[in-house]
Structure formats: C-alpha cells, structure tokens
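>>> Test case, fold it:
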Amino acid sequence: MTAPAGRPRARSPGEAFPPDDVATMRIALALARRGLGNTWPNPAVGAVVWTPGPDGPVILGRGWTQPGGRPHAEPVALAQAGAAARGATLSVTLEPCSHFGKTAPCSHAILDAGIARVVSAIEDPDPRVNGRGHIMMRAHGVTVSVGVLASEARWANRGFIKRIVEGRPMVTLKLARTADGYAAACAGPRLMITGPEAAARVHLMRAQHDVVLVGVGTVLADDPLLTCRLPGLEHRSPVRVVLDTTLRTPPGARIVATAREVPTWIVAALDAPGAAETALAQAGAVVIRVPRAPDGAGLDLLAALAALSARGVTRAFCEGGPRLAESLALAGQVDAVEILTGPDRLGRPGLPSIGPALAQIIERDPQMERGEAVPLGRDAWRSYARRR
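Alright, predicted model coming up:
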C-alpha cells in the first residue's frame, strides 16, 4: 500500500511508529486536507477505520469533516465501516471530541462502534477537550496511541490551533512579483504579472481558506471579485473581507454587489460614518467595527484579526498587496507566504513586492521553513511557512 506524500516529520533518536499506524495516519491527513476552508469554525479532521492485513492495513472506512464542520470525520468513517468497525483501529488526525455541542461526542460514537484501538496524532487544544477524549476512551478499555505524525497534524491544524490558543486565525500572504521584484509600476495600468497556471493555483488556495483578505485600496484600484472560479469548486469561495478604516468601499463594488451570493465583511473603525455602513448593509455586506491603530492612521490589525477569530475564522488568505503584507509583518501576524514570480522584468522603478519587515521574516526568521521554487507554466511559485 502506498501512503500519500506528507510533510516530513522530525523524529527523536530511536523513535519509531508501527508502519501501519504511519500509513493510515498519512491517509487521514490527506483526507483532512479536503476540508480546509470548508469546516470552520471546526477543524478539518481526517479519520480512517482499518484492520491489519498481510499486505498492509485493510481500510474499512474513511471520513473527513463535512462542510460547516458537521458531521465530524469520525462518525463519517465509522458509518462507512459499519459493523466491521467492531474490534478495528481508528486513525484520526486530532483527538476525538468528548463534549456535547451541536452533535454528540465523537468519543462516544467510537465506544458505541466497538473500536478497540485509536491512533491519534495530537490532542485537541480546545479547553472543552484537551485530553479528555483520550482519557474517556482509555477508561472504557480502548487502547489509545498519541503522537503519530504529530508535526504534520499540527501543521494541518495550525489555523484551528491558532484560533483556540492565540485568538486569531492563521494568516497566509499571497504576493505576485515581476522577475525583478516589483508588484506594480509607479504609474500606468495594472500589471498582469503571472499567467493562467498561477491564477488557477491562487483560486485553489482561496478554496482552502475561510476568508480572503484585502485592503480597501485593492477594492478601489482593481474592483476584484475574489471568488474561487475553478470548475467544480465555485461553491468553495471564501468570505471576502475588506479592511476599510473609513468605509470607502463603494456599494457598487463587485464584492458588495455579490454579497448576497458570497458573503462580504467590511472591517471598519469605530468612528467610520454610519451612513456608509447603512448603504453597505442594504447591499448585503456586513460591517464589523474595531478600534483604530494606536497611531490613529488605520485599523488595529490585532483587533481586526481577533474579530475574525470571534466569528469562527481559522484561516485567512491575504491578497491585499505589498502594503497590507508589510503591515501584517510589522504586527507579527504572518504565518505563511506564497510568492508567485512572473517571467518578465518591469525594467523601471516600481512598488517592491516585498517590504523590509516581510523580507526579514522570509529570509532570516529561523522558524520560517522555505520551500523550493516550483514551476507553474512560465511562472514560479515558492512557499514559506512558520513552523509554529
């Protein structure tokens, strides 16, 4: 059985996991990724029900968290396995929940199904769980193994973990630049830096995030739609979020005109004009008020991210350009960076794609993992991500 490729996991000397546990956890992690951007405020979890076989694990059921966060991955996998789940093993990317919410606890479903062993990647940091699911299952005779591919699972769940632990979503920046490093010319029409393959990758990344984030300057300059337009994934468009201190977003902007089909939230200062809010609300947009930054020049970005977190957002995809990216870097709120580099040079002075604070993070931060450049048509794509 060939396990899906996964993120390398650093192991301590002498540490080893049973091969079947590793193989099934890799499958569970691949299943979990199907839910990214589609399960918030819940985490995107994957689960596999299996038994050992002569040629590797025999898969009895697979599941991942469904849209809106319910049903959870475990009951989906258990339902697929049916009666065969009794005496089997369940591999799951996050500790099964143990509390009653809008659904019954997954740990109860596991006990009812007769699962004999649970292989769990990491504990759930939610204070309503936080080890209690594992304790409950052990108390009822289930063998529980924790820590298989833990680094990969923390990576996959980093948005959910940040929301629970830090009260903010994970923030991913997307930046496009010319071959000589510019995002835009100083004057003239908007640059078309990258090609269709890069555009398709951006649309896929949108589908894997809860919200796409821009500043009002981007709305005024480009009037973007900010939806996912990949065939078959149109329903996965994220919420559009505009940071707009004084509510300059026009009610006729495309993201407002389509707000009843794809939600649009506009984050504004407490003192932004009430009449502008009324006009936007009548068009279908939601206005969220937060304090200004201490210098009064714009929004308090920490407060803005906290407000998104309070609404359940775990993963934010920032397409707001170099200025917003630099502001988030200065605020220490950058978790991942996706850089798309086109093949052509601007050949004259322009707006640099990467500011000094962001450059410091991606070039010198010891916690920032740097990926290799990957070709996308004539363009190149490179990822950077903070390890924790």
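>>> make it CA atoms for all contacts and neighbour counts henceforth
Noted.
>>> can you give me the strands for the stretch 251-388 of the chain?
For the stretch 251-388 of the chain, applying DSSP state E, counting those that start in this stretch gives strands covering 264-269, 286-290, 315-318, 336-341, 350-352, 368-370, 374-376, 379-386.
>>> One more sequence to fold, the one below, so I can look at both together:
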Amino acid sequence: MPSPSDAEIAAMRRALELAAQGPITGGNPRVGCVLMTPDGRIAADGWHRGAGTPHAEVDALGRLDGRADGLTAVVTLEPCNHWGRTGPCSEALIAAGVARVVYGVPDPGAHSAGGAERLRAAGVEVVGGVLADQIEEFLGGWLASVRRGRPWVTVKWASTLDGRTAAADGSSRWITGAAARQRVHEERAANDAILVGTGTILADDPSLTARGDAGELLAHQPVPVVVGERPIPADAAVRRHPAGLIAAGHRDLAAVLADLNARGLRRVYVEGGPTLASAFVGAGLADAFSVYLAPALLGGGHLAIGDLGIPSMAGIHRLRLDHVERLGDDIHLTGRPVPNPDLHSGRTT
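Purely as a prediction, here's the structure:
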C-alpha cells in the first residue's frame, strides 16, 4: 500500500486548519482539501462552508477552473460518493484529472461512503489514514453522530462547589458570573439544538436563544427542543424563538434523539435541570459534559445530578477532563465519559 510523503502529511495539517474554518453546526462535517503538484507545491486549497455549498474538494478545484491534471488531492475526510445537494466529490476529482488522493478518515455515511473505492476503480492512487487520530478527534462529534445514528449530546450545568444548582427556595440566578454566562451562550450557538424539560419551561420561562454581550442574537441559533408531557404555555418565551420550536410531547430520550438526527441535527446541548441531566447520564446518552463551578456554597438539596442508581464505587461514572478554564471567579470544566470496565468484569473494588 502506498505511503504518504512528508509533504502530503504537512498538507494534511494544512487541510485540517482549513476545515476548522467551516461551521461546526448544520449537520455537515468540517472538511479541508489541499491540491498539490508532484513536487509538493500547493496549487490550490478549499474547505466546506456549510450545507448546500461546494464540498472542500470542489471548492479547491474551483480555484483551478475544475482542472487538476496530475495533481494530488489531500483531504481530511474520504471524498464522498453520492448525490445530495451537491454531486459526488469522487467523480469531481476523477473528472478533474487528479492522479492521487490522500485522505484522513473514512466517510462513515451509509450513502456517502465508497469514494476511495470509486477513485481506485478509475485508476487514481489512494492513500488513507493520514493523521487519522487527529482528524478523529477533530470530527469526533460528527463522526459519532453518523456512526451511531443519533446526535452528539453535551450535558451542561452550573453549580456551586458543593454541587447545588439552586437555593432552598428554588432560585438559581445567578450562581455564576457574567463571563461564565456568556460562554454558555457561545456554547449554545455551537450546537444545532438546545434541549430542556417542560419543568424548566414552566419554572423559568427561558427564551433559549444564543445572545452576545449586549443581548443581541448571535448569528446561529440552536433549535429549542422541549421534552415532557406537560403542555407548553401559549405565551411561553420559547414559542417566539427565531429557530422555531420542537415540542416532543413525551420523555423517551432515545426517540427524541432519533427524531433530531432524522432532522439533520447532529449536536445537542442539554440545558435542562437535574432531572433531565440525570436521565441522560443514567441512560448512557451523555457524550460530553460542560460544567461551570462557582466558588460558593449553598448546601441542602437541588443537586446538579440526582440518583443514578449507583450502589457502590464500582459503578462510578468517571470523566476524562478535556479542558479547564477560569472565567472570572468561576471555573469551566469540559470532559467526556470514561468507560468503566468494572461494570462488565464483576469487580467491586
């Protein structure tokens, strides 16, 4: 099997930088492409700017008027092989005369995969798996969503150091400071949907919009999703959300996620209360956590996470910390679940 050259590996790093310029929301992967001459010179590059726009390969080819005879295409994701809003990138590369394609990770889509095989059948030399670990990390949420058939779920909460999300009277504004609250709005804008329970709607009447420092609406607004059987009041603020409203009308989380996935919503931000957060964690549906900790104590009830049915330390849910940041006086932690082998080995120590 052919191996990548040093120049192609460097070009893949460049392609990954280009991919990061694409939108994280919208259901499509962020992909970058670099077109190289046989002597390693970059002839053109491009990236995908969102649903309905040219894919990264076509964007790069467009800078050469669609001709790339003898060039090498270095792409972060295996070129697609299907007709959607745009044509197959595999066919575009073949038609352009590309001689070699180097890609990072295979396309996991049931309908879009197969580009590498199509390219090889047309006589194009193909090399896969270049910087695969880095690209897997970069595309983690999107890849997981496509592979599992459900959105990537981030569970968020803000609490005191002793894990309380509200005072004894139920009040919770504001546990964290302005910097932490603004970061939450930025995280909302980085997701396709924001999910809460009817209890949060009835108690707080949130708008669930993503806003800037001055209260202005950010460019991307996550679709609000309300889980629960109780009716949403006709005058609820969420009914005026600019992205519309999805009212599930039930509490079947797996069904809710399946519906959101069918709508092309790949990233979901769970911002409900402890009941909803605990349900996602208990069902194994939490892929990531975003936790804001305020240097304060409340005591009493109103814990961020309720009973998960864990009788001993053998069932503990551990997280891998990805990021720790100070925001004013508050601390922001992000992490992902770590598989617990004890749950399957029978160990109790």
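>>> on that earlier part again, please identify the deepest-packed of the strands of the stretch 251-388 of structure 1.
strand 315-318 (a mean of 28; mean count of other CA atoms under 10 Å).
>>> how far does it sit from the chain's center?
Averaged C-alpha coordinates place strand 315-318 of structure 1 at 7 Å from its chain's average position (CA atoms, centre = their mean, to the nearest Å).
>>> counting contacts, what elements does that strand pack onto?
If contacts are counted by 3 or more CA pairs under 8 Å, 6 or more residues apart in numbering; DSSP states H and E, strand 315-318 of structure 1 sits against strand 170-177, strand 211-215.
>>> residue range for the next helix or strand after the longest one in structure 2?
On the C-terminal side of strand 170-177 of structure 1, the closest following helix or strand by DSSP states H and E is strand 182-185. On the basis of TM-score structural alignment, strand 182-185 of structure 1 is assigned to residues 164-167 in structure 2.
>>> Can you report how many residues lie near Ala193 of structure 2?
Look at Ala193 of structure 2: counted by other CA atoms under 10 Å, it has 27 neighbours.
>>> what does the one 3 residues further on give?
The local packing of Val196 of structure 2 (other CA under 10 Å) involves 22 other residues.
>>> Repeat that for Gly141 of structure 2.
Gly141 of structure 2 has 20 neighbouring residues, counting by other CA under 10 Å.
>>> Now do the SS call for it.
Under DSSP: H, G, I helix; E, B strand; the rest coil, Gly141 of structure 2 falls in the helix class.
>>> before we move on, the earlier item: how far is the match of strand 182-185 of structure 1 from where the chain is centred?
On CA atoms, centre = their mean, the centre of stretch 164-167 of structure 2 falls 28 Å from that of its chain.
>>> now the helices and strands packed on strand 315-318 of structure 1 in TSV, with distance to Val144 of structure 1?
Below are these laid out as TSV (distance: least, CA to CA, whole Å):
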stretch	distance to Val144 of structure 1
strand 170-177	29
strand 211-215	35
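>>> can you give me the strands for the stretch 51-200 of structure 1?
58-64, 89-92, 117-120, 143-146, 170-177, 182-185.
>>> what residues are up against the equivalent of Ile354 of structure 1 over in structure 2?
Aligned counterpart of Ile354 of structure 1 in structure 2: Ile305 (TM-score structural alignment). When the contact criterion is CA atoms under 8 Å, 6 or more residues apart in numbering, the partners of Ile305 of structure 2 are Pro274, Thr275, Ala277, Ser278.
>>> repeat that with 6 Å
Going by CA atoms under 6 Å, 6 or more residues apart in numbering, Ile305 of structure 2 touches Pro274, Ser278.
>>> Could you report the distance from the closest residue to Ala304 of structure 2 other than its chain neighbours to Leu71 of structure 2?
For Ala304 of structure 2, ignoring the flanking residues on the chain, the nearest one in space by CA to CA, 6 or more residues apart in numbering is Pro274 at 5.1 Å. As for Pro274 of structure 2, its distance to Leu71 of structure 2 is 55 Å (criterion: CA to CA, to the nearest Å).
>>> Which of those two has more residues huddled nearby?
The residue with more neighbours, out of Pro274 of structure 2 and Leu71, is Leu71; 24 against 20, by other CA under 10 Å.
>>> how close does the more buried one get to Leu64 of structure 2?
Computed as CA to CA, the Leu71 of structure 2 to Leu64 of structure 2 distance reads 11 Å.
>>> Asn81 of structure 2 now?
22 Å.
>>> cool, Leu245 of structure 2 as well?
Leu245 of structure 2 is 43 Å from Leu64 of structure 2, by CA to CA.
>>> Next: Arg183 of structure 2.
Where Leu64 of structure 2 is concerned, Arg183 of structure 2 sits at a distance of 40 Å (CA to CA).
>>> between those two, who's got more neighbours?
Arg183 (18 against 15).
>>> Over in structure 1, tell me which residue corresponds to the residue nearest to Ala304 of structure 2.
Counting by TM-score structural alignment, the partner of Pro274 of structure 2 is Pro322.
>>> thought that match was touching Ser353?
Yes. Using CA atoms under 6 Å, Pro322 of structure 1 is in contact with Ser353, at 5.3 Å.
>>> Just give the nearest non-adjacent residue to Leu328 of structure 1, would you?
Sequence neighbours aside, Val334 is the residue nearest to Leu328 of structure 1 in space, at 6.2 Å (criterion: CA to CA, 6+ apart).
>>> wait, isn't the one you found in contact with Met170?
No. Counting by CA under 6 Å, Val334 of structure 1 sits too far from Met170 to count as a contact (7.7 Å).
>>> Look at the two and report which has more neighbours.
Met170 (25 against 22).
>>> Name the nearest residue to the residue mapped onto that one from structure 2, sequence neighbours excluded.
When structure 2 is aligned by TM-score structural alignment, Met170 of structure 1 is paired with Trp152. Nearest non-adjacent residue to Trp152 of structure 2, counting by CA to CA, 6+ apart: Arg267, 4.9 Å away.
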